[in-house]
Every structure is written in C-alpha cells, then in structure tokens.
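Student: Quick one: sequence plus predicted model below, questions after.
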Amino acid sequence: MLNHLQFAVVALLAVPLLRERVTPVMWLGLAGLLAGALLGTDAGALRWNGGAALVLASTLLFGAGFVVARHLLRELSTSTVMVAKMTAGSALLVAYSAATGRLGAVAHLSGRQWSFVLVSGAILVAFTAATLVAIRYAQVTSVVAIGMAAPAVTLVLQEAAGRAVRPAPADLGALAVTVLAVLVVIAAGVRAEQAAAPPRRLAPTT
C-alpha cells in the first residue's frame, strides 16, 4: 500500500513548496485515490518491518523527486533535468552495487539478461521523459495522480495478451474507484490550468 501513496506525498509537498492550487474537486479526487488504495489493501497482511521502511522511504523520495523536478523545470530545459535525474540515479545505483560487493556480477550477465536490462532501461527513460514533459506543462499533483491508474492499465494489457487475471470483486471495486478518481483529478487539473492561464487578447479589428 505504501508505494501507492506517492500522489499524496506530491500533493502535500507541491501545495506549500510550489504554490500549486489544488481545488476542492481535486482534493475530492485525491481522497478517492486514497480510498481506492485502501480498498485494494489486505489490512491483515500489513506488517511493519525493514522492507516496509524501505518502501516508505522510496515513496517519500519518489514524491519529493518529482516536486524538485517541477521546481527545476521553471528555469531549466526538460532534457537538462532528465539527464541530471537519470545520471544521478545511475551513479547511485552503481555506487550501491559497488558498496555491497555486487558490481562484479555485471560482468557475468548473459545476453538474455542484458536484453532485459536494455529493455527495462528504455522503458524507464521513456517513463521519465514523458513524466517530465507532462509536469512541465501541468500540475505535478495531477500528473503523478494519473499514475495511480497503472494497475487498471496492466489488467487491460494482460487481458489483451491472453494472460487474463481474474481479480477478486473487492479488487475490481478498488480499481473502479481509482479510475474514477483519476478522471476527477484530470478534469480538476485541466480546469485549474485553464483558470490560471492568462486571458487571450483579441487582435484589434479595423
């Protein structure tokens, strides 16, 4: 559940730090996202341990990272922010692998394993590029909240690939609430952007 709360972290940081205007309708949509996350969670299976602490830290860093990126995009180009983000992430990953003594395993990867590395890396680059372009022109709160629809998209893709998974009724209800909440957030975000845009001046007529 913790990793599904990035949108809440972003909203709580973006309002005071970026001065984003979150309308009551958008707060309603965010509350719906929280409800969807709770409905899809087995409360009895929740345990606080080292793994949960890492997931919480990841969630906080993910949210804070996109808020920082939105701030930087006010002064820097999308490509500059993207390169800095990917370079810093790669450097930290290499440093962690070296510190834990696992960096040498890279030399023993098979061709198939390298193909997975390249494909997953390309997907990560595409995700980062698309997200940064989106938050350059829209509220970061809205953009990150849209990502909550990912489980529904995954379900559709699995169905299309012939690997259908039959979710429990409670999970389907949670997905329905989440998708509806995402649509509310999108609509509220579009209206907020339109309201914040300067009025267009009509050309003088002769």
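Tutor: Alright, I've got the coordinates. What you see is a predicted model; the values in this text were computed from it and never measured. Numbering: from 1, shown residues only.
Student: contacts, neighbours, all on C-alpha from now
Tutor: Noted.
Student: buried residues in the helix or strand encompassing A129?
Tutor: In this assignment (DSSP states H and E), A129 forms part of helix 111-137. Neighbour-count burial for helix 111-137, counted by 16 or more other C-alpha atoms under 10 Å, picks out T128, A129, T131, L132, V133, A134, I135, R136.
Student: what about the fourth one, distance to G40?
Tutor: Using C-alpha to C-alpha, to the nearest Å, L132 is found at 28 Å from G40.
Student: Over to the fifth one?
Tutor: When C-alpha to C-alpha is the yardstick, V133 and G40 sit 30 Å from each other.
Student: Next one: the nearest residue to R74 once chain neighbours are set aside from A69, what distance?
Tutor: Nearest residue to R74, sequence neighbours excluded (C-alpha to C-alpha, 6 or more residues apart in numbering): R136, at 7.7 Å. Plainly put, R136 is 9 Å away from A69 if you go by C-alpha to C-alpha.
Student: and if you look at S90?
Tutor: From S90 to A69 the distance is 17 Å (C-alpha to C-alpha).
Student: more crowded one of those two?
Tutor: Using other C-alpha atoms under 10 Å as the criterion, S90 and A69 rank with A69 on top: 20 against 12.
Student: Presented hereafter is structure B, for comparison with structure A:
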Amino acid sequence: GLIHKTLFVWVMILAIPFLKERVSAWQLVGIAMIFGANFLIGGFKGFRFNGGELMILAATILWAVENIIAKKALKDISSTTVAASRMIFGSLILLAFIAWRGGGEAVFSLSGTQWMWTLLTSALLCGYVLTWYTALKYAPATYVATLLVPATLVTNILSALFITHAFSLTDFASATLYIVGAAFVILFAKRAAETSPTLQTIARAI
C-alpha cells in the first residue's frame, strides 16, 4: 500500500519540470505530513523488494506519467472526452489481454449477477475518472494527486468502526497528520493561486 501511496511524490517530481508547476516550502511540509501519515500506519513492514513490489512501483510511476500526459491533453480537450478515451482504450487493452491469455470464453459466460456487478463497478470507476480528470483540468497535478492520498483516512475510519472496532493511538496520530497535511496543501495552494492568474479558478473554488 505504501508504494502506491507515493504516487503524489512521483507526480510532483514530474510536474515541476514538465508542467512548470511550483510547490512552496509549506506545501512540501504538508506533503511530507501526508506521506508520514501513510508511513505511520504501514511503514516498510512486510516489504520484500521482490519482483511483485517492483511491478507495483513501476505501475505507480506509469500512473504518475499518465497524470502529466492527461494534464497536457486537458489544456485543449474537455475532461469528459479525455476520461471517455481513457476508459474505452483501457477496456480494449484489457479485453485484448484477456483474449491473449485465453480467457475470452470466461468473459462471455458470466452470469447476469456477475454482469450487474461488473457494470456497477464500471460506472463507479467512470465517475471517479471523470471527477479526477475534471479536477486535473483546473488544478495543478501535484495538488490533485496529493489530495487523493487522504482517502486512506476514510478507509481507516470505516475499518475501525466496522471491522476492528478500535481506533489506536497510531491511527489517531496518522489521522491528525492527514488532516493537518491536507490543510497545509490546500491553504498554501490557495495562496499560490492568488499570485498566479492561471490558478484564480482554483482560489475561488476553495
């Protein structure tokens, strides 16, 4: 989980040279807090640095590259068009891979219930991608990627309420870092927008 949660770090590394985004020192403090919140609840416990984990790291970096490419495309294309293209071409690639692995027959033998859940989760994914690309169109890529990470806080709270029925001191410390870190990112992104005409839309929206 920690490897995937470094996505915003890779996006920031790529966004500064390729998108000319600026990140203030206080925003870096907020980003460090959010990363620390993830590290606190997971850390490197269980890491083996094996092939599987290297593949997760490669996928995370590729997702960061996607953020940069999408941000470039969204300058001239609507978020709906870019999101639809991503979903359609992504689905075609997945279907081609399934067919290549000899699983095409399994796809067409799904039951009605299985198709219902497939379509439902696909609709949720479409909504997520559209929302994400819309945010990416109007906000800096680093900002959007960073604010995806605190979603882990929601997962932890739901887990504490319905699964573990406990909220430890570590969970509390992690939640605090998430909240304070996100506040730093939002606050100082807004201040940066006040000095940058291209970010005025973001400042008014926050």
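Tutor: It's in. Just so it is clear, the structure is predicted and the values come from calculations on it, not from any experiment.
Student: Can you report how many residues neighbour the equivalent of L183 of the first structure over in the second structure?
Tutor: Under the alignment (TM-score structural alignment), L183 of the first structure pairs with A183 in the second structure. Using other C-alpha under 10 Å, A183 of the second structure has 15 other residues around it.
Student: Do I have it right that A183 of the second structure meets G30?
Tutor: Yes. Using C-alpha atoms under 8 Å, A183 of the second structure is in contact with G30, at 7.4 Å.
Student: measure the residue sitting nearest the centre point of the second structure to V29 of the second structure for me?
Tutor: Closest residue to the average C-alpha location of the second structure: L148 at 4.6 Å, with C-alpha atoms, centre = their mean. Distance, L148 of the second structure to V29 of the second structure, using C-alpha to C-alpha: 17 Å.
Student: and what of A15 of the second structure?
Tutor: 18 Å.
Student: And these two? Which one has more around it.
Tutor: The neighbour comparison of A15 of the second structure against V29 (other C-alpha under 10 Å) goes to A15, with 22 against 15.
Student: residues touching that one, list them.
Tutor: Neighbouring residues of A15 of the second structure by C-alpha atoms under 8 Å, 6 or more residues apart in numbering: E21, I68, A141, T142.
Student: how about whichever strand or helix holds it, aligned to which bit of the first structure?
Tutor: Assigned by DSSP H and E, A15 of the second structure belongs to helix 7-18. Across the first structure, the stretch matching helix 7-18 of the second structure (TM-score structural alignment) is residues 6-17.
Student: what separates the matching stretch from the chain centre, distance-wise?
Tutor: Chain-centre distance of stretch 6-17 of the first structure: 12 Å, with C-alpha atoms, centre = their mean, to the nearest Å.
Student: with the second structure superposed, average distance for it?
Tutor: Aligned to the second structure and superposed, stretch 6-17 of the first structure gives a mean residue distance of 0.5 Å (mean C-alpha distance after the TM-score superposition for the first structure).
Student: Give me the buried positions along that stretch.
Tutor: Quick answer for stretch 6-17 of the first structure (16+ other C-alpha under 10 Å): Q6, F7, A8, V9, V10, A11, L13, A14.
Student: how near is the first one to T59 of the first structure?
Tutor: What that stands for is Q6 of the first structure. 5 Å.
Student: Same check on the second one?
Tutor: Taking C-alpha to C-alpha as the measure, F7 of the first structure falls 9 Å from T59 of the first structure.
Student: swap in the fifth one?
Tutor: Spatial separation of V10 of the first structure from T59 of the first structure under the definition C-alpha to C-alpha is 10 Å.
Student: Show me which of the buried residues of stretch 6-17 of the first structure is closest to A197 of the first structure.
Tutor: Distance to A197 of the first structure, by C-alpha to C-alpha, is smallest for A14 among those, at 18.6 Å.
Student: Farthest pair within the contacts of A15 of the second structure?
Tutor: E21 and I68 (11.0 Å).
Student: Which of those two has more residues huddled nearby?
Tutor: Shown here are E21 of the second structure and I68; by other C-alpha under 10 Å, I68 has more neighbours (21 against 15).
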